[in-house]
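Chemist: just coords:
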């Protein structure tokens, strides 16, 4: 995956997502990294790094870039959850109650992020294939 193409897609979607004031760089990550994409965020300086697996099928690149950019938009929800969990359960990451609530939230956040990704791409006229991500991992695990 060419880092320049990732950056082009970031620049295409930044104004759509009201992220124009952010400094966002592209990072192509070599295997054996297992994720399709990830994002690292420094909200106080409005900086982020969108990390994309270098051998990602090009058909799915725009979907993964938009998905990771949406995580920047939704970052405050992550921070709010963490503050709430600290307030309710303290900072013990081993607390089962805390882990349960956090897992539930993160699962729903991923679902919403994926739904918004598809909606935005559809509104922009995207007619390509969508990655099956979590469903494909479940199939792979079942067949092992």
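Modeler: Done, it's in. As the structure is a prediction and not an experimental result, all values here were calculated from the model.
Chemist: C-alpha only now, for contacts and for neighbours.
Modeler: Noted.
Chemist: Return the distance of the closest residue to residue 39 other than its chain neighbours relative to residue 37.
Modeler: Leaving aside its chain neighbours, residue 39 sits nearest to residue 50 (4.6 Å; criterion: CA to CA, 6 or more residues apart in numbering). Applying CA to CA, to the nearest Å, the value for residue 50 to residue 37 is 7 Å.
Chemist: Next one for the comparison:
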């Protein structure tokens, strides 16, 4: 009976037989890459993506969705302690900037300050040499931008 179960396990192999040699090689390469991926690295990448998307949901008028931004902020707050210590500090800085921007937009902004002016104020506490760009998105921390 062990032989039929081996063959039934071969049902997966039957699906693999439908793959071209190139597809099989690509699948093996993907499996090898997955062995190398650390969950902590994926969490860090996800946190950066969430911060960037939440920023867009606050700063870009045509994409403004403060509820989505709030969810992003809460998600990052829940994940930040799982990051490596080096990344934790940078993420907390970016999160603080995002929270200030969110508070300004949710509260109607500072008197006399247009929505486009909001992204500039949170960037001031950061290291002035770190961003180097004049556009708001680079003010958010991304891996390799130290």
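Modeler: Okay, I see it. Remember, it's a predicted structure, so these values are computed and weren't measured experimentally.
Chemist: TM-score for this pair?
Modeler: Overlay of the two chains. TM-score (TM-score structural alignment, normalised by the length of the first structure): 0.30; 71 aligned residues with a CA RMSD of 4.7 Å.
Chemist: Quick check: neighbours shared by residue 50 and residue 37 of the first structure?
Modeler: Common contacts of residue 50 of the first structure and residue 37 (CA atoms under 8 Å, 6 or more residues apart in numbering): 65, 68.
Chemist: Among those two, which residue is more densely surrounded?
Modeler: Taking residue 50 of the first structure and residue 37 together and counting by other CA atoms under 10 Å, residue 50 has the greater number of neighbours (25 against 20).
Chemist: who touches residue 107 of the first structure in this structure?
Modeler: Listed by CA under 8 Å, 6+ apart, residue 107 of the first structure has no contact partners.
Chemist: Could you pull out the strands in the first structure for me?
Modeler: Ranges of strands in the first structure, per DSSP state E, are 23-29, 37-42, 47-53.
Chemist: Residue 71 of the first structure: how many residues sit nearby?
Modeler: Residue 71 of the first structure sits with 20 neighbouring residues when counted by other CA under 10 Å.
Chemist: I'd like the distance between it and residue 39 of the first structure.
Modeler: The gap separating residue 71 of the first structure from residue 39 of the first structure is 7 Å, by CA to CA.
Chemist: can you check residue 76 of the first structure too?
Modeler: For residue 76 of the first structure, the distance to residue 39 of the first structure equals 14 Å [CA to CA].
Chemist: Neighbour count for these two, which is higher?
Modeler: Using other CA under 10 Å as the criterion, residue 76 of the first structure and residue 39 rank with residue 39 on top: 20 against 12.
Chemist: what are the ranges of the helices in the first structure?
Modeler: Secondary structure of the first structure (DSSP state H): helices at 3-13, 61-73, 75-89, 96-123, 133-142.
Chemist: most packed of the ones you listed?
Modeler: helix 61-73 (a mean of 22; mean count of other CA atoms under 10 Å).
Chemist: for it, packing partners?
Modeler: helix 3-13, strand 37-42, strand 47-53, helix 96-123 (3 or more CA pairs under 8 Å, 6 or more residues apart in numbering; DSSP states H and E).
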